[in-house]
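S.K.: Prediction below, plus the sequence it came from.
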Amino acid sequence: MFATLESGVILRERYKLTKIVGQGGMGSVYRAEDLRLPGRLCAIKEVHPDLNATEAYRQQAQSQFLQEASILAQLDHPSLPKVSDFFSENGRDYLVMDFVTGKDLRQLLQENQGPLAEEDILAWGGQIIDALAYLHRQDPPVLHRDIKPANIKLTLDNRIKLVDFGLVKLMATDDERTITVVQGRGTALYTPLEQYGGDGGHTDARSDIYALGATFYQLLTDFPPSDAKARFLNPLALSSPERINPNVSAHLAEAILWAMEMHPDERPSNVEAFRQVFFGLQPRPGASLAESSSLGLGAALRANWVALFTAFLLFIIAVALTIMG
């Protein structure tokens, strides 16, 4: 287990850690005070190094972290926290960004004890889609890779912020290999099957779109969607959102199921296409909803069964190695 830093530690002779607010396999997130700007709170993402890696790999990883962080620091969008600093200290890499006050959508869902209002989802969804469209337009495109209710915060002035930049991926348009080292594999309930292979699997904007659809699914039904592994084994595992919540509009259910198609080629090619169906501006291209849900998955599995099955096996092997280790 990677040791976290204690409250009171000062990094870069500037940031005083006050509380750990999140921790995962790839890193920890701290709340900190900026000693140079009294009253300013920061969120500091600490990237956990691979303790079993060679020194050469660690140096390469640190170089890649600095390359990625410099790109993230250039991003400027109202629904994204601003990255203000990045550095390495004592063999650890850190990303400093605005600390976003407010509750995340997972908390709101728990407090509501039922599905969130469709009117709110539409209002917030537009902001989330805007943020993703902005990220995907970058050169190279920036993928978030861990969209979920807990990573979407609602500020006190009712603005949406898509947080946790520690789990992003920069995708060069002419090279399918990742150039990032601070990404994660996402969260199982919201992760498409191709992402289970880690860097070995091909992920692009359509992977974020899957996670976005899975997020809306849970917010509108108050039920987590069946994960990709379960759906791979049972194509009928995912129920349509309006079967769980009859108040869900048909165009929303259609957009969500389109986004959550198992094979990337069956999903919207970009978030703008998803936006059109999500807001009911255009119907989903091609087959009807019932046909697309069943036939689309079948076609996907037939077309790329080997690739999907390989990703699934990689996940099983990784779990087995973790247990054995």
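M.R.: Right, received. Where do you want to start?
S.K.: alpha carbons only for contacts and neighbour counts from here, please
M.R.: Noted.
S.K.: Could you identify the longest helix within the chain?
M.R.: Assignment by DSSP state H gives helix 289-324 as the longest helix of the chain.
S.K.: Check which helices and strands it sits against.
M.R.: Packing partners of helix 289-324 (3 or more C-alpha pairs under 8 Å, 6 or more residues apart in numbering; DSSP states H and E): helix 250-259.
S.K.: Quick check: which helices or strands does the helix it packs on pack against?
M.R.: For helix 250-259, the packing partners by 3+ C-alpha pairs under 8 Å, 6+ apart come out as helix 205-221, helix 241-244, helix 271-278, helix 289-324.
S.K.: Put this next to the first one:
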Amino acid sequence: MGETRLIQGRYRLLDLIGRGGMGEVWRARDESLGRQVAVKCLKPLAPHHDPSFTRVLRERFRREARVAAALSHRGVTVVHDFGEYDGVLYLVMELLEGRDLSRLLEDNKGHPLPVDDVIDIAEQVAAALAYTHRQGIVHRDLKPANIVRLTDGTVKICDFGIARLGHDIGFTARLTGTGVAMGTPHYMSPEQIGGTEVDERSDLYSLGCVLYEIATGAPPFDLDDAWAILIGHRDTPPRPPCEHRPELPVGFERIVLDLLAKQPGERPCDAGELGHRLAAARTASGSVPTAVTGRPRPDEADPREGHLPSWTRGMTTGHKAAGAGLHTVPPDAGAALTGAWTARPAAAGAGVAVLSRPSPAAVAVLTARHHEGLGLARRGHWAQAGEVHQAVAAERAALLGPDHPDTLASRYEVAFTLSRTGRAADALSAYTDVAAARERVLGPEHPDTLAARQETAYVLGQLGRHFEAHQGYTSVLATRMRVLGPDHPDTLRCRHNLAFNLSRLGRLEDSYRMAHDVAAARARVLGPEHPDTLVTRYEVAYALGQLGRWEEALHTYREVAEVRARTLGPDHPDTLAARYEAGISLGRLGRSADALLLYRDLIEDRTRVQGAAHPETLRARHGLGVNLGRLGRWEEALAEARDVCAQRVRVLGAEHPDTLVSRREVAVALGWLARWADALTEYRRVATARERVLGPDHPDTLASRNDEAHCLEQLGRGAEAVELYRRVAVLRQQHASDGRL
């Protein structure tokens, strides 16, 4: 669309100012009226749509655009014109000079906005919704990116009618089997998730999510997994905003929690009522932070009694904010607890130390920094995220105590970043400490304790200690089965991990059977096209490959990729991952020419979507290099491996597992080119790094030492090679013996 520059002989496109799933937004000049406008160009219709569908869609677009153009309110973006040009549907809107709320939060480094600004924005959006709802129009996709604050302070809602068009055109990813448009999971109402009819109260719920985020710095269910977010909206009470930010007015918190009611009838009856309540909240006094205890046992009648964390003994909670009760927190949801505790008065002469209540402002600052770390991790900046979490953990330990749930949440995130940056041994130590502390503070069956124990098992697997990982997974699974039942998603997730680990123990048939059973259970419980079901089917394909059943593996990977493209979108990372594994299968089947074509397309798509330096783009390039070698094109393979290795050093670090895999591929290519002395240097660098990071008896370290011995043989240094082979054999036997103990 950009190349035409002039649309309908009237709108000259000047600068691209936005791009998203629906299309592009351009700053343009209306040549007829001499004014600047914004032109939203929707993506062209897919060729698979039949003519009757496109006719209906065009009419629908015209109808929705007319409705949007008829809206006249200072809080709603003005639509000037609409039409179709060269097969592309477009809308002409007023050009807004300001920042959407998502960018305002970004500019504020993830910190919440000032309280007065939050309430002002809420009042203006409520007024705009009151107007549009009176016209019988529901937005359906209210989120921070669709709310713009102009430089003069005016707040405007954008994209009325666009969400429904996106659903019809098929731009929006869908949940399987439910007919629910995913939209933006962080802001979806329970009725949208359930696939039932929505009305204006759905917009009020979405507004509640937006207000929660701009007031606290994070949405109400700030989880990594889209499905977990949706389940949170549907089933889990949100944590009161004052637990994140104690200075929020009590009345405002009550409004947000009412907007987030699961049942539409329990929310404010309309946006007009909401506006009146927000005006009253402007003068409300600040709240007192709500105290949070450990999760009560199901059979406890009174949540104030029973098994409290050890660090709460001798203490009593402060006054709770109005309307806020005890809330349980999803395991490691990324939301920090901010319970404020005051000591009971000590008996005269008892000499008991009094623990002073931490400053609410200090707690709020640390909560904001915790979310900053989570945001960095979500964007793949693991090293920076780890530094933030490390600093926050230390400050929380000093402020709240080493066993406070907030401190443990930060320490858990430190461990998570360590495991994602190739420091598995350090991650293991960190997870072990967190799991022990959580068991002591929260109890052995608390979800947070089980989450830490499960991650401990995962890291043991990273370290090649698969027998210990198996024991860890089995223990966690037994508890999950007893507490949650066999079909609970957490139980199935643990069984999935256990199946993966079984393959690492060489129990390939057991791994395949368990993965197959988990996939069937997830299909029954969650649906055949649910993301978790597809993850396990992906694991089934992996197990098939391990068993040498590559044709079946290829077929399964392709099916998973096809379903993911349909439900999540063709550019979703999970869709691209399944395509990558299909390339692995093609290579294993000797179809390297086909694999080469697949990887070239995949590299192009990953570069476009994620960037040239993204770890997954580099992984696809690694696959390309491997298949160049299989085709005998070793000079090209060597050049590709060296470039990928250099990029991985820069992006991931010199000792990251992926970097070492690339370095090994450099050595392989050098060997095939008969440059054995150079190959030996590379193999030794890999072996030394793996020994330092993973340990001398890790399978990957031993494999590298075998590579080194092979190089020595090729160089005629047979005695050294034999001695190295012997050392590897001894270590491998010791490792196997340790695993059987």
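M.R.: That came through, no problem. What you are looking at is a predicted structure, and each value in this text was computed from that prediction instead of being measured.
S.K.: coming back round to it: adding distance to Glu68 of structure 1 and mean neighbour count, write the helices and strands packed on helix 250-259 of structure 1 out as TSV.
M.R.: Output for those, formatted as TSV (distance: least, C-alpha to C-alpha, whole Å; neighbours: other C-alpha atoms under 10 Å):
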stretch	distance to Glu68 of structure 1	mean neighbour count
helix 205-221	17	25
helix 241-244	37	17
helix 271-278	23	20
helix 289-324	26	15
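S.K.: for those, which one sits closest to Gln62 of structure 1?
M.R.: Of all these, helix 289-324 sits nearest to Gln62 of structure 1, with 24.1 Å by C-alpha to C-alpha.
S.K.: Is the residue nearest to Gly232 of structure 2 when sequence neighbours are not counted in a helix, a strand, or coil?
M.R.: If the residues on either side of it in the chain are set aside, Gly232 of structure 2 comes closest to Phe221, at 6.1 Å by C-alpha to C-alpha, 6 or more residues apart in numbering. Three-state assignment for Phe221 of structure 2 (DSSP: H, G, I helix; E, B strand; the rest coil): coil.
S.K.: So what does Phe221 of structure 2 match up with in structure 1?
M.R.: Using TM-score structural alignment, the partner of Phe221 of structure 2 in structure 1 is Ser226.
S.K.: what's the neighbour count on that match?
M.R.: When neighbours are defined as other C-alpha atoms under 10 Å, Ser226 of structure 1 has 17 of them.
S.K.: from memory it sits against Leu189, does it?
M.R.: Yes. Here Ser226 of structure 1 reaches Leu189: they are 6.6 Å apart, a contact under C-alpha atoms under 8 Å.
S.K.: Report the contact partners of the aligned partner of Gln74 of structure 1 in structure 2.
M.R.: Counting by TM-score structural alignment, Gln74 of structure 1 lines up with Ala70 in structure 2. By C-alpha atoms under 8 Å, 6 or more residues apart in numbering, the residues touching Ala70 of structure 2 are Val79.
S.K.: What's the separation between Asp222 of structure 2 and Gly232 of structure 2?
M.R.: Distance of Asp222 of structure 2 to Gly232 of structure 2, given as C-alpha to C-alpha, to the nearest Å: 9 Å.
S.K.: Asp98 of structure 1: what's it in contact with?
M.R.: Here Asp98 of structure 1 is in contact with 41-43, 81-84 (criterion: C-alpha under 8 Å, 6+ apart).
S.K.: Where neighbours are concerned, which of these has the most?
M.R.: Ala43 (24 neighbours).
S.K.: That residue corresponds to which position in structure 2?
M.R.: By TM-score structural alignment, Ala43 of structure 1 lines up with Ala38 in structure 2.
S.K.: For the helix or strand harbouring that match, which outside residues touch it?
M.R.: Per DSSP states H and E, Ala38 of structure 2 falls inside strand 35-42. Contact with strand 35-42 of structure 2 is made by 1, 13, 22-30, 88-96, as judged by C-alpha under 8 Å, 6+ apart.
S.K.: same check, this time on stretch 19-32 of structure 2
M.R.: By C-alpha under 8 Å, 6+ apart, stretch 19-32 of structure 2 touches 10-18, 35-43, 95, 166, 171-172.
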